[in-house]
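Undergrad: Here's my sequence, what's the structure:
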Amino acid sequence: MSAVASAALAACGGGGGSGSATTTSNPSAPTASAQLTGKAIDGYLVGATVCFDNGQGACDPSLPSGTTDASGGYSLPDTGNLQGKMLLVTVTPGTKDLSRPGYTFPATFTLSQTVAASGQQNISPLTTMISAQMEAGLSQTQATAAVAQLLGGNVDPNADYIASSNAATASTASAILDKLTSFATNGVVDAATVRNTMNAIVAKGDVASVTLTDVQTQAAKPVFTVANASQVLSSPTYALDGYLPYFSSFNAQPVQAIVQDVRQLQGAQVTTSQQEYSSGTWQPVTNGKYETMYGAYELRNDASWSAFVPVSTYRAPLAVSANGTVLSGTDPVTGIGYSIEYRTVDLGGLPLATAVPAGNYELSALWTLAPLTTSTFSAATKAYVGLQSYSNDRVILPVWLPACDNPSIANGMVCDGAQPAVMEDGVISLITGDASTTYTSVRQAIGLNLEGRAGGFGMTLTADNKVTATSFSSGGQQTVVIGSWALYSRNANVIVMNVDPAQLAQLGTDPLLSPVYDGAKLVVGLRNGHLRMGFLYPSTYVQKTFEFSSSLNAQLISGVQTATTP
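TA: All right, here's what the predicted structure looks like:
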């Protein structure tokens, strides 16, 4: 799948823009008296220093700072553009914890909070854990979800759990601090130990059982440092799109090439363009050469279906506004908000496959091949990590290009009977089910053989909410259960399939299944009387791209060339 198809399916690149995106105003521009407020919490922490991080775990003297008051509160001038910046609270043995009368903290340590777009900015062990998870490579949304899961799934880790009298969360937060201070050296828990302890707790799903060995295990992992998206994209970045196939004829072997995405912030728009590697040089990709679909239908924020979105739309620039380190905007097709975050990371010692996208259309599953999986990046190989996320689930029904030359529909089928199809929105539209039937409920998909593009994979939904597929082996043909299904909560005419990616082999080898390896779920949706296969990208899904300044990494290019040489 090309980057444009990936844009539609994996929510990267275009966002349904029209190409005429306009500058949006900064929603967080402060008024003259705007204040950033919140509480410092284990219990409420009194007499602790509050400041902004200078990028090295210490206070930035160029930005406001203060001390928490008798109720643990603080108030700092809102200078604007603060989203994504790090707030710090330094706790010392002299800091009072109102929930532990007479208690003296045995060590000095620093808690943190990554400033959110709005609301009170509380700083606690839980928000510190969110910051640590972001430094482990997660987006802010993903990191928040991971900490919420540790707390049982229904707790907002950014909330004031003392004010809400949430005794269980308060107990967990205090246990986290007690664990943290147990790893102090000479009366100090340094920033790295704070980060590694927090990530060890999330990794184990438990506070009490975390040991120094667990903390040391986290210390060996790369650190993803928050970067300013506007600054990163002020110059072009270069990311591997994949080793993509071009079918000049479906009766011949495809021509394949290394393709990269070039991304840049130009004015108030993020642009993404494709280039292919040919004869040792990069050339612009023209005429949608590597696209595998005509376009798509998307579920809007109000849970209704969009009109047909042509594939060219996904190359349109993204309209963004900058708020602190984050770029954000709203998809004009769906009304769903998106944000773009960046991290910097040292890839030294990590496999080359780290920077290979797993959700693109690859005939060879590039990310699984040696030497990409066995060779590592040289020491001090710096990269940017782009993290694009959306504020709601995205459900997308691709309209695939038929996999045959000169396609035409005969008796409701295309490509000599390979797959059912209808003519809709000016294109031949592949569907599943019977082309002559006008379906009225997605439940009518139960019992049908649901096919992917060109019959590349097939499955059946059973009345007892199972997903089955036909498996072929030396023992013959058999039906196996590969997952379960349920109606989607936002639209009762969408069925979501929960299939373990490890079981995808039961569905065949169609590369169009690759988004599931990257965190998507298969769906069947009913739109305009037709059943269509597609994908659901949950709100916690993040399109992650490893991007390089100046040019695509030479080791990565060489690794792809070796991996794809017969």
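Undergrad: From here on, just use CA atoms for contacts and neighbour counts.
TA: OK.
Undergrad: Could you pull up the contacting residues of residue 470?
TA: Counting by CA atoms under 8 Å, 6 or more residues apart in numbering, residue 470 makes contact with 458, 459, 477, 478, 479, 480, 506, 507.
Undergrad: Can you classify it as helix, strand or coil?
TA: Secondary structure state of residue 470, per DSSP: H, G, I helix; E, B strand; the rest coil, is strand.
Undergrad: Can you tell me the element the closest residue to residue 551 other than its chain neighbours falls in?
TA: Spatial nearest neighbour of residue 551, chain neighbours left out: residue 238 (5.8 Å); criterion: CA to CA, 6 or more residues apart in numbering. Element membership for residue 238, per DSSP states H and E: strand 237-246.
Undergrad: quick one on the thing from earlier: the residue nearest to residue 551 - how many residues pack around it?
TA: Residues lying near residue 238 (other CA atoms under 10 Å) number 25.
Undergrad: Emit the ChimeraX select command for whichever of the contacts of residue 470 are buried.
TA: A single ChimeraX command is used to select the members of the contacts of residue 470 judged buried by 16 or more other CA atoms under 10 Å:
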select :458,459,506,507
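Undergrad: Export the contacts of residue 470 to TSV and append columns for secondary structure and distance to residue 386.
TA: Below are the contacts of residue 470 laid out as TSV (DSSP: H, G, I helix; E, B strand; the rest coil; distance: CA to CA, whole Å):
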residue	secondary structure	distance to residue 386
458	strand	34
459	strand	34
477	strand	44
478	strand	43
479	strand	41
480	strand	38
506	helix	33
507	helix	31
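Undergrad: coming back round to it: residues touching the residue nearest to residue 551, list them.
TA: 260, 261, 262, 263, 547, 548, 549, 550, 551, 552.
Undergrad: Compare those residues and tell me which has the most neighbours.
TA: Within the contacts of residue 238, most neighbours by other CA under 10 Å means residue 260, with 29 neighbours.
Undergrad: quick one: that residue and residue 274 touch, right?
TA: Yes. The pair formed by residue 260 and residue 274 meets the contact definition of CA atoms under 8 Å, at 5.8 Å.
Undergrad: Looking at the contacts of residue 238, which are in strands?
TA: 260, 261, 262, 263, 547, 548, 549 (DSSP state E).
Undergrad: ok, now how distant is the nearest residue to the second one once chain neighbours are set aside from residue 54?
TA: Excluding the flanking residues, the one nearest residue 261 by CA to CA, 6+ apart is residue 274, at 4.8 Å. Using CA to CA, to the nearest Å, one obtains 36 Å as the distance from residue 274 to residue 54.
Undergrad: The two: which is more packed in?
TA: residue 274 (24 against 16).
Undergrad: That one against residue 259, yeah?
TA: Yes. Using CA under 8 Å, residue 274 makes contact with residue 259 at a distance of 6.8 Å.
Undergrad: One more sequence to fold, the one below, so I can look at both together:
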Amino acid sequence: MNNIPRKPTVIAALCATMLAACGGSGDSNSPSTSTPPTTTPPAVTTPSITGKAIDGYLVGATVCLDLNANNVCDSGEPSATTDANGNFTLPYTGDTSGKRLLVQVTPATKDLSRPAGFTFPASYTMSAVLEGGTTGQHVSPLTTLVTAQMEAGMSRDEAVRAVQALLGSNVEPTADFVANGDAATTAKAIAIIDTITSLAKDGKADATIVRNVLNAMVTKGDVAVTQADVDTQAAKPLYTLADASKVLAAPVYSYIDSLMTNLGSPTQAVIQIQNNALRKDYQARQTAGGAWEAAASDFVSLGDPTSEFDMKADGTWTRLLQPSDLKAPLPLTTIGHRLAGTDPVTGITFQYESRDVDMSNLPAFDAVTGGRFGPDTSLAPALQNAKLPAGTQGYLGIQSYDTDRVVLPIDLGGCPVPYQSNSQCPIAPGLPTAYPSAVINDTALPSPLTSIRQLVGRTMIEPVMSQVKVQINADGTAQFSLLNSVFGSQVSPGQPLGMTAYTTVTGKWSIYARNENVMVFDMSRDAAATVARLGWNAWPVGQGAKLVFALRDGQLHSGVLFPAGYTERAYQFRNGLPSVLTTAVNQPR
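TA: Here you go, the predicted structure:
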């Protein structure tokens, strides 16, 4: 073998020099050199709102974001025309919460679900209130129904339920029912539009006509409505959507009732957002024309309990709650067009919405809020002929909870616990201190009570909410008998004294899902109205609440279940209460 070292060639030397310059070597494991790939910058996308205009899919309709909330597509507002499939894209970079999309349909608009050659007989406008989303924001007769109900004073969730009551419980108002193949909902949507256009004026159904027609449908429970039905809705107030965070940035005032400790003293709530919480402070005016003073910490509205147990979100019970517990500020997790937060006592989340409303010439009693168990009807005689002055502007505050609330009042002026109809109250009614620290049930009942089902087959007196006699049958039915007496919460003026006849209505009972020792009573709307009219404190039952019996740590209670979405409403005024609300009742009655 030739071991004489060789001199590198010129080419080899050049290669070595190039490798060294590139940081490389002859090692096959070293990274190779390459030209960096050419990259294409990502396409710039403009923030936008997308969706479909639907009756069937609407082609050639004008869509806009109604920034000034005047129900018209104005120059300068984001707008577009729907394409051949009903799609639209609106350029918009802001928060969409509470904003309203409008779809303006004319005889030139084509509906892909209608026969070829179909022409709309009148122009009309549909709408949808956005909740912060930007994609899939469809506008249809169903979303327009929701908007109309919100403008009738309902919360958004209430409005959705009202639409479902009209069209079907499985209907989702914001869905693309055409893409989902939902022929039944498509047919109902078409029928809604046909009714609207048939009631148009001079070839046009403006926002007011559309709103009144749709509210007439919900009120009647039928898509087929008449001009008379529509005229009835036209006489009702319009509740314009408002930004709750702006309304409550400064105090607003609502009329509560008369202070329990002095029936001549009107009381008001001062409501505002403060320190990221929804705060309500209560004040009383002790003398006519005098200053408003802070109400005592133990102040309760007439008809409301002085103490109570509430069910928590997990189905267990709170400790015995006092008025100060129930009036504590509610921390807010969302502050915007809608407010949201969690009740620190129960852990149940809530929503709060606001509406602007012209209250000119409305009955003054409409502005009496009362507590959770209803307005103080004793104020009705003083206010029955009074009206709010022309030009009175105010707000409607709407608060609702996302989960059922079960409340067990302790002292509403009568026996604090249920008892068998052939027995008597086992606890002396009266002062809150009369509530026992130990279990005290009617001795005619099984002892100890370990299950609410032990009431089945018995006839009980519900003494707290309604003074109703309840027969609880094994087949799941129940009969409610109420005495036709002057003690009812909604007694008509002039009702004669000494009436002893009973009114009986029927319903059903069931065991509550969140707590097996709660028995819930369901009844028809008409039956509930009867219980509300004749019961002592049963006003909420007429508004959708339900009577309950509950067993808590062996103690039998009665109370009320406020279903998820049950709303508490209050008319509010910016610069204090109108004088008509206070002067008429600012004297002992």
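Undergrad: Could I get the TM-score for this pair?
TA: The TM-score (TM-score structural alignment, normalised by the length of the first structure) is 0.80; 511 aligned residues with a CA RMSD of 3.5 Å.
Undergrad: coming back round to it: what's the match for the residue nearest to residue 551 of the first structure in the second structure?
TA: Residue pairing (TM-score structural alignment): residue 238 of the first structure is matched to residue 253 of the second structure.
Undergrad: Stretch 211-218 of the second structure vs the first structure, average distance?
TA: In this overlay with the first structure, the average offset of stretch 211-218 of the second structure from its partner residues is 1.5 Å by mean CA distance after the TM-score superposition for the first structure.
Undergrad: Over in the first structure, find the residue span that stretch aligns onto.
TA: Under TM-score structural alignment, the match for stretch 211-218 of the second structure is residues 195-202.
Undergrad: returning to what we had before: surely the residue nearest to residue 261 of the first structure is within a strand?
TA: Yes. Applying three-state DSSP, one finds residue 274 of the first structure inside a strand.
Undergrad: Could you check how far it is from residue 244 of the first structure?
TA: Taking CA to CA, one finds residue 274 of the first structure at 11 Å from residue 244 of the first structure.
Undergrad: Quick check: neighbours shared by the two?
TA: residue 259.
Undergrad: all strands for the stretch 451-589 of the second structure, in order.
TA: 459-462, 468-472, 477-483, 502-511, 518-523, 546-552, 555-562, 567-572 (DSSP state E, counting those that start in this stretch).
Undergrad: quick revisit: now the match of stretch 211-218 of the second structure, how far from the centre of its chain.
TA: The chain centre lies 21 Å from the centre of stretch 195-202 of the first structure; the measure is CA atoms, centre = their mean, to the nearest Å.
Undergrad: any chance you could map the strands in the stretch 151-300 of the second structure?
TA: Going by DSSP E, counting those that start in this stretch, the stretch 151-300 of the second structure shows strands at 204-205, 239-242, 252-258, 266-274, 277-285, 292-294.
Undergrad: Contact partners for residue 346 of the first structure?
TA: By CA under 8 Å, 6+ apart, the residues touching residue 346 of the first structure are 222, 223, 379, 380, 381, 382, 383.
Undergrad: any idea which of these is the one closest to residue 142 of the first structure?
TA: Using CA to CA, residue 223 comes nearest to residue 142 of the first structure of those, at 16.2 Å.
Undergrad: That closest one corresponds to which position in the second structure?
TA: So residue 223 of the first structure corresponds to residue 238, using TM-score structural alignment.
Undergrad: The aligned partner of residue 159 of the first structure in the second structure - how many residues pack around it?
TA: The alignment partner of residue 159 of the first structure in the second structure, by TM-score structural alignment, is residue 175. When counting by other CA under 10 Å, one arrives at 17 neighbours for residue 175 of the second structure.
Undergrad: Please identify the helix or strand for the closest residue to residue 324 of the first structure other than its chain neighbours.
TA: The spatial neighbour of residue 324 of the first structure that comes closest, neighbours along the chain excluded (CA to CA, 6+ apart), is residue 81 at 3.8 Å. Residue 81 of the first structure belongs to no helix or strand when assigned by DSSP H and E.
Undergrad: just checking, residue 81 of the first structure touches residue 328?
TA: No. Residue 81 of the first structure is not in contact with residue 328 according to CA under 8 Å; the separation is 12.0 Å.
Undergrad: Mind listing the shared neighbours of these two?
TA: Common neighbours of residue 81 of the first structure and residue 328 (criterion: CA under 8 Å, 6+ apart): residue 322.
Undergrad: Against residue 388 of the second structure, how distant is the equivalent of residue 553 of the first structure over in the second structure?
TA: Matched to the second structure by TM-score structural alignment, residue 553 of the first structure sits across from residue 578. Counting by CA to CA, the gap from residue 578 of the second structure to residue 388 of the second structure is 7 Å.
Undergrad: Next: residue 97 of the second structure.
TA: Residue 97 of the second structure is 32 Å from residue 388 of the second structure, where distance means CA to CA.
Undergrad: Neighbour count: the two, which is higher?
TA: Under the neighbour definition other CA under 10 Å, residue 97 of the second structure and residue 388 were set side by side, and residue 388 has more, 20 against 16.
Undergrad: what's the aligned residue in the first structure for the more buried one in contact with, if anything?
TA: Per TM-score structural alignment, the equivalent position to residue 388 of the second structure in the first structure is residue 377. Residues near residue 377 of the first structure by CA under 8 Å, 6+ apart: 347, 348, 349, 350, 351, 352, 555.
Undergrad: Out of these, name the ones that lie in helices.
TA: Judged by DSSP state H, the contacts of residue 377 of the first structure include residue 555 as members of helices.
Undergrad: correct me, but residue 324 of the second structure touches residue 295?
TA: No. Counting by CA under 8 Å, residue 324 of the second structure stays clear of residue 295, with 11.4 Å between them.
Undergrad: Which position in the first structure pairs with residue 71 of the second structure?
TA: Aligned partner of residue 71 of the second structure by TM-score structural alignment: residue 57.
Undergrad: Now do the same for its match: helix, strand or coil?
TA: coil.
Undergrad: Could you check how far it is from residue 89 of the first structure?
TA: Residue 57 of the first structure is 10 Å from residue 89 of the first structure, by CA to CA.
Undergrad: For the two, indicate the residue with more neighbours.
TA: Taking residue 57 of the first structure and residue 89 together and counting by other CA under 10 Å, residue 89 has the greater number of neighbours (29 against 17).
Undergrad: Tell me the counterpart of the more buried one in the second structure.
TA: Residue 89 of the first structure maps onto residue 103 in the second structure, with residues paired by TM-score structural alignment.
Undergrad: Mind checking what secondary structure that match has?
TA: Going by three-state DSSP: residue 103 of the second structure is strand.
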